[in-house]
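# Predicted coordinates and the sequence they were generated for:
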Amino acid sequence: MRIAVIPGDGIGREVIGAARDALDAVSATHGFKLSYTEFDWGCERYTREGAMMPADGLDVLRDFDSILLGAVGWPGVPDHVSLWGLLIPIRRTSRQYVNLRPIRTFTGVETPVREAEFDFVVVRENVEGEYSEAGGRLNRGFPDELAIQEAIFTRAGVTRIVGHAFALAALRRGYLTSATKSNGIVQTLPFWDEIVAERAEHHPGVRWDAEHIDAPAAKFVLQPGRFDVVVGSNLFGDILSDLAAAVAGSIGIAPSANLDPTREFPSMFEPVHGSAPDIAGTGVANPVGAVWSAALMLEHLGRPDAAAAVLAAIETTLAQPSTRTPDLGGTASIREVTEALVRSAS
């Protein structure tokens, strides 16, 4: 299996190194081989050459089975430049319309909320919605300057993401929550609600609710255990999943998968955290989000046994105070955590 590796910026390079170590350990134990090709795409390349990746970068990625990404972003490069120069083009050209973000508690990781245990998944629409390129700026620099950003919701796009979420809920605990705001956003989100209701008829075994975004934002904090699968638009899914990661104890442990369920294009796996320039190079970055993302990649590649072994290694490592990084109240370095993960996964 051929893996394109894009470490990116900041701690991305450090956590991707940890993920590769864990992948090497578990692949050796389970008798398969991964082949890596690393690309130096990111903000450093942008400052050097004026582009986050080469002009043929998207074509190059199509030949791989999966993509493993670290993090993108660095001071001096505007966030919209780094994001739209690498991550979003990969997602859209590779038709990775599902952004999957599992959230759960682990023994040893203190959660800031009352409920001690929860396990749910945020399914985010990943290629349209509020993050469209439709819009523009007028009268730049004048008092009457104007900015317009259009949200694009298509029947095909909403149907496929909602269908994916219902199918996932049917495999889990049979409960889906749709995050909407159709009382205030009167065109796109009533349209979203209609399609959710339509798709629900195809999944009679799944109980479902539609809740205005305000409600799950509060309930993620007050009652996270009530959720199973949460589906939302590009913007709502992005915000809710980051909130959920913090509720679980640290954004440093949160993984994500950018999936093309048709498998026509390679899918991409990345930790949710950013490039964290403030701690880059200090050795304290948490590698768990990247390693868990690698486990999601293994599952997508048809190695659920190896994925389960990596997740078990994460559970074992987080349970020990001596192998938790400072963001989780520990004192371990990324190297010490990685070594513990490798020992447990081997």
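Sure, I can see it. Numbers count the residues shown, from 1 in each chain.

# CA atoms for contacts and neighbours, from now on please.
Noted.

# any chance you could map the strands in the stretch 1-150 of the chain?
Along the stretch 1-150 of the chain, counting by DSSP state E, counting those that start in this stretch, strands occupy 2-8, 35-38, 66-71, 98-104, 119-125, 135-138, 146-149.

# And here is the other one:
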Amino acid sequence: MKIVNIASIPGDGVGREVVPEAERVLKAIAELHGGLTFEFTSFPWSCEYYLENGSMMPEDGLEQIKDFDSIFLGAVGNQRLVPDHISLWGLLIKIRREFEQVINVRPAKLIKGINSPLSNPKDFDLLVVRENSEGEYSSIGGRIYNEDEELAIQNAVFSRRGTERAMRYAFELAKTRRGHVTSATKSNGIVYSMPFWDDVFKEISKDYPSVEVDSQHIDALAAFFVTQPERFDVIVASNLFGDILTDIGAAIMGSIGIAPAANININGKYPSMFEPVHGSAPDIIGKGIANPIGQIWTAKMMLDHHGETELGDHLLDSIEEVTSRGIRTPDIGGTSSTTEVTSEIIKTLLR
């Protein structure tokens, strides 16, 4: 019996609604497999936890979850209660940084039964590999002076080690897909970090002669995501560029509510963390209409991470069968509830 121990952090808003639904799906998959068990331990860390305790997680929070096989996160953030920079840096980014989750992976593909806002999406299927530990989101910088003289400095940090490992991860993924990697750059405007990025990309690409490559400036690449998404396979990008591109990827799929993500630890010292892209969606909390697909597709990525790729593929096929039958939440043109969509996915899985 293979037991996968998961630290479950529903977090804020609709995270508390979709995480239990995805757990139901994983339990059904375990039933289907027979030799697989998921054990969930829930942690109440959230903005409400912050209001009661003065922090997003306990002082020993990371110690509590470091020995789990994976972390399953729902959503973080509620601006009405806690400023975003406090909630994110106190929980999500804290876990990413201190657990060395240096790679972020987000797929975007045309899902059967979900209308893309693109007039001719041409069955796109792409994967963005985002450097997840440094780049433009470094914590180096500060603010000085006051009033008219006030000055803010934010330093972008690009190390060879961090840049190389993101690029190698992207090339290895491309070898299992269609064999093409696109580098997101802006070396015509950012004169130090992006030429460095380009140089490293050229060096790494020499180690993968079977993989085709190209390099696109981020402004043009963002436009191509909308006009020609079918041309892309794997895209490797810095922290900021990857963040922007993956939200465009979610948008062209038809809803940010269906987009999954994985924060990958590649050295095996700490667990990886899996989360949907959608956030806490405060406008629909408690209405029973939150789209569970983002969290369930995230569970598929977690299955893949644990070597259960056949089960992961079966899960994604089941999601697409359900959406193609018109069983969808309102954000993607349906009338079904969160629970109804999940139940149909489970029925399809087990059929």
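Noted; the coordinates are in hand. No experiment lies behind these values; they were computed from the predicted model shown.

# now the strands of the stretch 1-150 of structure 1 as TSV including distance to Pro304 of structure 1 and mean neighbour count?
Shown next, in TSV, are those (distance: least, Cα to Cα, whole Å; neighbours: other Cα atoms under 10 Å):
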stretch	distance to Pro304 of structure 1	mean neighbour count
strand 2-8	17	22
strand 35-38	18	13
strand 66-71	15	26
strand 98-104	16	23
strand 119-125	18	25
strand 135-138	42	10
strand 146-149	41	11
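
# Between those strands, which one is closest to Arg226 of structure 1.
Closest to Arg226 of structure 1 of the strands of the stretch 1-150 of structure 1 is strand 119-125 (Cα to Cα; 8.8 Å).

# by how many degrees do the closest one and strand 98-104 diverge?
160 degrees (axes from the mean of the first three to the mean of the last three Cα atoms, to 10 degrees).

# can you tell me what part of structure 2 strand 119-125 of structure 1 aligns to?
The alignment of strand 119-125 of structure 1 onto structure 2 (TM-score structural alignment) spans residues 125-131.

# thinking Arg335 of structure 1 is in contact with Gly283, fair?
Yes - Arg335 of structure 1 lies in contact with Gly283 (Cα atoms under 8 Å); the separation is 7.3 Å.

# Looking at the two, which has the bigger crowd around it?
Legend: neighbour count by other Cα atoms under 10 Å for Arg335 of structure 1 and Gly283, higher for Arg335 (20 against 16).

# Give me the aligned partner of the more buried one over in structure 2.
The equivalent of Arg335 of structure 1 in structure 2 is Thr339 (alignment by TM-score structural alignment).

# Between the strands of the stretch 1-150 of structure 1, which one is closest to Val229 of structure 1.
Comparing the strands of the stretch 1-150 of structure 1 by Cα to Cα, strand 119-125 comes nearest, at 4.9 Å.

# Give me the distance between that closest one and the centre of its chain.
Per Cα atoms, centre = their mean, to the nearest Å, the displacement of strand 119-125 of structure 1 from the mean C-alpha position of its chain is 10 Å.

# contact partners of it?
97-105, 157-158, 161, 165, 225, 227-234, 236-238, 240-241 (Cα atoms under 8 Å, 6 or more residues apart in numbering).

# just stretch 340-349 of structure 2 next, same as before
With contact meaning Cα under 8 Å, 6+ apart, stretch 340-349 of structure 2 is reached by 21-22, 25, 28-29, 292, 314-315, 318-319, 321-322, 327-329.

# ok, which pair from those residues is furthest apart?
Taking Cα to Cα, no two of these sit farther apart than Ile29 and Thr329, at 22.2 Å.

# can you tell me the helix or strand for Ser241 of structure 1?
Assigned by DSSP states H and E, Ser241 of structure 1 falls within helix 234-247.

# which part of structure 2 lines up with that helix?
Under TM-score structural alignment, helix 234-247 of structure 1 corresponds to residues 239-252 of structure 2.

# got it, and stretch 157-175 of structure 1?
Alignment of stretch 157-175 of structure 1 against structure 2: residues 162-180, by TM-score structural alignment.

# so what corresponds to Asp79 of structure 1 in structure 2?
Matched to structure 2 by TM-score structural alignment, Asp79 of structure 1 sits across from Asp84.

# where's its match relative to His278 of structure 2, distance?
If you measure Asp84 of structure 2 against His278 of structure 2 using Cα to Cα, to the nearest Å, the figure is 15 Å.

# contacting residues around the corresponding residue of structure 1 for Val322 of structure 2?
In structure 1, the residue matched to Val322 of structure 2 (TM-score structural alignment) is Thr317. Contacts of Thr317 of structure 1 were listed using Cα under 8 Å, 6+ apart, and they are 323-324, 337, 340-341, 344.

# Pretty sure Thr317 of structure 1 sits in a strand.
No - using DSSP: H, G, I helix; E, B strand; the rest coil, the assignment for Thr317 of structure 1 is helix, not a strand.

# From Trp292 of structure 1, how far out is it?
Plainly put, Thr317 of structure 1 is 12 Å away from Trp292 of structure 1 if you go by Cα to Cα.

# rewinding a little: could you turn the buried ones of the contacts of stretch 340-349 of structure 2 into a PyMOL selection?
Of the contacts of stretch 340-349 of structure 2, the buried ones can be selected in PyMOL as follows, counting by 16 or more other Cα atoms under 10 Å:
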select buried, resi 21+22+25+28+29+292+315+318+319+321+322+327+328+329
